[in-house]
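Visitor: any chance you could fold what I've pasted below:
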Amino acid sequence: MADTIGMLRPRTEVWPSLRAAGTWALRFDTFPHVRIGGLVRGSCWLILEGHEPVLLEEGDTFLLGNPPPFVLAGTLDASPRPAERVWAAVDNGSVRIGPESEEDLHLCIGHIAFDDRNAALLTDLLPPLVIVRESDPHGRRLAQLIDLLATEVGAAAAGGPLVQSHLAQILLVHMLRAHAAQTDRPTGWLGALNEDGIGSALRAVHADVAHPWSLKELAEISHMSRSAFAQAFKRHVGVPPLEYLIHWRMSLARDALARDALSISELAQATGYLSESAFSTAFRRVVGSSPAQFRSQARQPRAAAIGN
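Guide: Got it, this is the predicted structure:
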């Protein structure tokens, strides 16, 4: 999980806390790739397009993957107004709705964006909405993280943005763990990490991506027969083992090419290919362009940014 999230280059922004009283509703626009938040105190409704309204209560946390527009509201009959306008009026690290003396809600929310080139590694595994109740086995830990995050947002202390960013990413990891544990749907590599045999194979692949892995070798690591391993891997991850290996190698290659970190021949060797031509063929098949074309296209936005 750390390998994948690190390669996604997460960029976090934690908004000032919301403190509200009375009748209120806020509409949030679409945002790639993840919105995340939780209730420090009180309760409110989360209304996501295409879903039934959900009542969030104190200590609950939520995650929205590539969410469509959604509404947070004190009551279901309140008329929503744009959230960004409300957050434009920040007061001592918080935004307020209604009289301060009557506040009965304290909510912390932020968003996390990833490098678009590899964002699908995570966002394709997420449903539009994940809720972890405080009563969930993971819930208390998440509630404590939300409380720490809200405290840090309101402190205006030195290094605050750095601490907030790290706390938000820790919150994301714990939300992903909770989601993988609470769903009976396939969750790709995310859920497979919790499976003893399949998880061992995945960790081995991630630890040494240049190794010439075979189905037989991965099955032995998982203490399973080749046929049982192949079936279990596809059931949990969604693709056959060697196809997963190729796509993981190409994800690493896209990241390295975008950062211009290695030459193409060095990258071929680092990702387990015996020749630059074999690597280029695999890259074109998965990505749709040659490594050189991909690197050239990735350089253009960087050059434009430097020029500005």
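
Visitor: when you work out contacts or count neighbours from here on, use the C-alpha atoms and nothing else.
Guide: Noted.

Visitor: what's near enough to touch the most far-flung residue of the chain relative to its centre?
Guide: Most distant from the centre of the chain: Ser101, at 36.6 Å, with distances by CA atoms, centre = their mean. Contact partners of Ser101, counting by CA atoms under 8 Å, 6 or more residues apart in numbering, are absent.

Visitor: let's see this one next to it:
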Amino acid sequence: MGLGINPPSYVLASTLDASPRPAELLWKGAEAGVVRIGPEPAEDTYLCSGHLAFDDANACILTDLLPPLVIVRVADPRGRQLAQLIDLLATEVEATDAGGPLVQNHLAQVLLVHMLRAHARQTDQPIGWMGALNHDGIGAALRAMHADVARSWTVGELAGVSHMSRSAFAQAFKDQVGTSPLEYLIQWRMRLARDALTRDTLSISELARATGYLSESAFSTAFRRVVGSSPRSFRDGARVSASNRPGPQD
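Guide: Alright, predicted model coming up:
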């Protein structure tokens, strides 16, 4: 499964000396979304492609931690589960039953989670929050911050949650997550703020309180430092983008 934004090009071939053909030309001859290569009924390989879309501002939370390609082999216990999910997803795509898009979206999300689990099993020590969540101490601190993002956390309090000394916790957190605990908290708050401003669900003053800032001014300063624009400008830009999106067609 390929991951990331603008993934690199690749070639699929039955043998190393086969001459590749542009995939675009093959897809032009697709029937019901299926491309057949070679004489029938010799079909020993089945490829299923699709994509998951992430919010551009927050996609890096996941894609920065992952390689451009994850391979799950048949011998991997996760391989059978992924195959079952793909079969279910393919069935839903072909079906016309009520609620099809909803089921497809949820199956795609479950498929992604199982793929991430497979990748974690292949990696001795996953990096970033993906690996840190599996660490009893650092994972406890991350979950505490996520559960109460408005709290004025100190490194000492987070170290206590992790049952570690302050210095050991700070070093372990940076080693595993890649940044300091309080900088991570700020980045996480700003990701939540971007999402709320894009959805236009809270006023800026309400959002400031929800993300742990005593004043709108303090929140705006932190937001500008991380995002590069004021919360008001970001929200106005999101409103313009939303108004320019095509609505549902009759």
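
Visitor: what about the helices in the stretch 101-250 of structure 1?
Guide: 120-123, 139-155, 160-182, 188-192, 196-207, 215-221, 226-237, 241-259 (DSSP state H, counting those that start in this stretch).

Visitor: just say which of these is most tucked in.
Guide: helix 188-192 (a mean of 23; mean count of other CA atoms under 10 Å).

Visitor: ok, and what's touching that one?
Guide: 1, 125, 176-177, 180-181, 198-199, 202, 233, 236-238.

Visitor: CSV for those, including distance to Gly139 of structure 1?
Guide: Output for these, formatted as CSV (distance: CA to CA, whole Å):
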residue, distance to Gly139 of structure 1
Met1, 20
Leu125, 21
Leu176, 12
Arg177, 11
Ala180, 14
Ala181, 12
Ile198, 26
Gly199, 24
Leu202, 27
Phe233, 29
His236, 24
Val237, 25
Gly238, 28
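
Visitor: hmm, back to that, will you turn the helices of the stretch 101-250 of structure 1 into CSV that also has distance to Asn92 of structure 1?
Guide: Below are the helices of the stretch 101-250 of structure 1 laid out as CSV (distance: least, CA to CA, whole Å):
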stretch, distance to Asn92 of structure 1
helix 120-123, 34
helix 139-155, 7
helix 160-182, 14
helix 188-192, 38
helix 196-207, 44
helix 215-221, 54
helix 226-237, 45
helix 241-259, 38
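
Visitor: His114 of structure 2 matches what in structure 1?
Guide: Aligned counterpart of His114 of structure 2 in structure 1: His174 (TM-score structural alignment).

Visitor: surely that match touches Gln144?
Guide: No - assessed by CA atoms under 8 Å, His174 of structure 1 is found out of contact with Gln144, at 11.4 Å.

Visitor: measure the residue lying closest to Leu185 of structure 2 once chain neighbours are set aside to Met164 of structure 2 for me?
Guide: Sequence neighbours aside, Met145 is the residue nearest to Leu185 of structure 2 in space, at 7.0 Å (criterion: CA to CA, 6 or more residues apart in numbering). For Met145 of structure 2, the distance to Met164 of structure 2 (CA to CA, to the nearest Å) stands at 16 Å.

Visitor: could you do Tyr184 of structure 2 as well?
Guide: Using CA to CA, Tyr184 of structure 2 is found at 18 Å from Met164 of structure 2.

Visitor: now swap in Leu185 of structure 2 and tell me
Guide: 18 Å.

Visitor: go on, Leu202 of structure 2?
Guide: 37 Å.

Visitor: thinking again about what came up before, list just the nearest of the contacts of helix 188-192 of structure 1 to Ala219 of structure 1.
Guide: Ala219 of structure 1 lies nearest to Ile198 out of the contacts of helix 188-192 of structure 1, by CA to CA, at 8.6 Å.

Visitor: was I right about the closest one contacting Arg235?
Guide: No - counting by CA under 8 Å, Ile198 of structure 1 does not reach Arg235; the two are 10.3 Å apart.

Visitor: residue in structure 2 matching Ala210 of structure 1?
Guide: Checking TM-score structural alignment: Ala210 of structure 1 goes with Ala150.

Visitor: repeat that for Val239 of structure 1.
Guide: By TM-score structural alignment, Val239 of structure 1 lines up with Thr179.
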